[in-house]
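> after the sequence you'll find the predicted model.
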Amino acid sequence: MMFSLSQMDWIAFGFFAFAWLFFEVVNDHSFLRNHSLSMLMARRRREWMLEMASRDLRMIDTQIMQSLQNGAAYFGSASILAIGGCFALLGATDQVLQIYRDLPVGSEISRQLFELKVFGLTVIFVYSFFKFGWAHRLFNYCSILIGSVPMVEHASLDVRKKAALEAAEMNIIASRHFTAGLRGIFFALAYLGWFINPWMLFGSTLFVIAVLTRRNYFSAARRVLKDSE
């Protein structure tokens, strides 16, 4: 199976893996992260928790948390379905290869190479599932931390702020894992280009990076938050 990959396949896959890793490092661990939409939202999450600590009526906060948990659960379920679809695709390899022969997608793909590509796609969806699952768990923890924030009349402002910031940090960590899961789905879409040919993988990877970069640094949503500072 290893020898089914041509030199161009190796180069294209290496570019895909490097581009994903490089994007993760730049967005999550470089100075640029301080200018991203995610970081601006992290500040709003802290402001939300501090505001929550100043009042006793917290029904709106529990509703927001339920919405966040539902989002993580939804995408986690979608990842499971995608994994199942990948296994179904492996079971229908002969039919898919016949479709390849009838379509102008470049050189004919071997059975081993097709199965290898599907396995890689499955790994990406498994990665996303674990990210969404952990995000859902952390949002649950955040709900517990919100419930542990003392009422206004029961604790001093400093005590309430400390408890609220703990909940905020848990919420931010959960959102990072949720974002990583979404990013995995985006790169899974880029990975689909490899099923056509290595050059399409180059193009689809660059396209996904361009879309994610624009949304995180140049989108209207980011301008809304930046202009309100």
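Yep, it's here.

> for the rest of this, base every contact and every neighbour count on C-alpha atoms.
Will do.

> mind listing the helices for the chain?
Listed in chain order, the helices found in the chain under DSSP state H are 7-29, 37-53, 59-91, 93-102, 111-148, 157-191, 198-213, 220-227.

> okay, the ones you listed in JSON lines with mean neighbour count next?
Shown next, in JSON lines, are the helices of the chain (neighbours: other CA atoms under 10 Å):
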{"stretch": "helix 7-29", "mean neighbour count": "15"}
{"stretch": "helix 37-53", "mean neighbour count": "18"}
{"stretch": "helix 59-91", "mean neighbour count": "16"}
{"stretch": "helix 93-102", "mean neighbour count": "13"}
{"stretch": "helix 111-148", "mean neighbour count": "20"}
{"stretch": "helix 157-191", "mean neighbour count": "21"}
{"stretch": "helix 198-213", "mean neighbour count": "18"}
{"stretch": "helix 220-227", "mean neighbour count": "12"}
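
> second structure follows, compare the two:
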Amino acid sequence: MLDLSIADSVGLAFFFGVWVFFRFVNERGLGKATSLSVLMDEQRLGWMRAMSQRDTRIADARIMSSLQNGAAFFASTSLIVLGGAAASMRATDDVIKVFADLPFGLTVTRGNWELKVLGLAFIFGYSFFKFAWAYRLFIYAAILVGATPGPEFRDAVGRDKAAHRAGLMTIDAGVHFAKGLRTIYFAFAYIGWFVSPYVLMATTALIFLIVMRREFFSAARAALTHDS
């Protein structure tokens, strides 16, 4: 039986609604403005076009390795949090006693606490699968980089197609990696629910403003659009 109050239900609906809305805006754009993540897709294609013109691709291999390591790091981090969530489920009685001793008037029931922990585990489980898939796609992209002919290859059209395939693979890997990061961002907002549904809505709004600024109003985006 779900131990949810009306405020909890509203808070959760607000949390997931904002998460889905940000994903939509991030992928479709804010008016005529394109997000930083989407702008970087063209840079990935440009990287692969430049890569196809190089005889030596040591730098490209190092970049691919760093991208793979980043995905592997966050996948491992997600697994660690999943382990912590499992441990928290076993310490429910201790948690209830701790909250009962706090001077803030917070009341926590067993069902409510376990539901919150399960939700956190679901969020980080989702992020793990996103990072793990991104890691695999970066490996595929590295293979496609190795399979792309060099400038000595006479068939320029075939070389361009191979470079484009590698670019599309890096874009797909980057999309899943970004979704994993987005999940971690909103996981911080979700932690507010452990205090109260009102804090959940406040932290969700705060995280939304932070990620929106980074995607549409940051110096990094300005560097790509020559706005500054």
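Happy to help now that I have it. Just so it is clear, the structure is predicted and the values come from calculations on it, not from any experiment.

> sorry, back to before: out of the helices of the first structure, flag the one nearest residue 1 of the first structure.
In this view, the helices of the first structure are compared for proximity to residue 1 of the first structure by CA to CA, and helix 111-148 is the closest at 5.5 Å.

> by contact count, what packs against that closest one?
On a contact count with 3 or more CA pairs under 8 Å, 6 or more residues apart in numbering; DSSP states H and E, helix 111-148 of the first structure meets helix 59-91, helix 93-102, helix 157-191.

> closest one to residue 114 of the first structure among the ones you listed?
Each of those was scored for nearness to residue 114 of the first structure using CA to CA, and the closest is helix 93-102 (7.8 Å).

> want to throw the helices and strands packed on helix 111-148 of the first structure into TSV with distance to residue 8 of the first structure?
Formatted as TSV, those follow (distance: least, CA to CA, whole Å):
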stretch	distance to residue 8 of the first structure
helix 59-91	24
helix 93-102	19
helix 157-191	15
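
> which one of those lies closest to residue 212 of the first structure?
Proximity of these to residue 212 of the first structure was assessed by CA to CA; the nearest stretch is helix 157-191, lying at 8.3 Å.

> one step back: looking at the helices and strands packed on helix 111-148 of the first structure, which is nearest to residue 125 of the first structure?
With CA to CA as the criterion, residue 125 of the first structure lies closest to helix 59-91 of those, at 5.6 Å.

> ok, back up a step: among the helices and strands packed on helix 111-148 of the first structure, which is nearest residue 21 of the first structure?
Taking CA to CA as the measure, these were each checked against residue 21 of the first structure, and helix 157-191 came out nearest at 10.9 Å.

> how big is the offset of that closest one relative to the second structure?
Here helix 157-191 of the first structure, set against the second structure after superposition, deviates by a mean of 0.6 Å using mean CA distance after the TM-score superposition for the first structure.

> and the contacts of stretch 209-216 of the second structure?
Applying CA atoms under 8 Å, 6 or more residues apart in numbering, the external contacts of stretch 209-216 of the second structure come out as 22, 26, 30, 33-37, 220-221.

> next: stretch 151-165 of the first structure.
By CA under 8 Å, 6+ apart, the list of residues contacting stretch 151-165 of the first structure reads 46, 49-50, 52-56, 145-146, 148-150.
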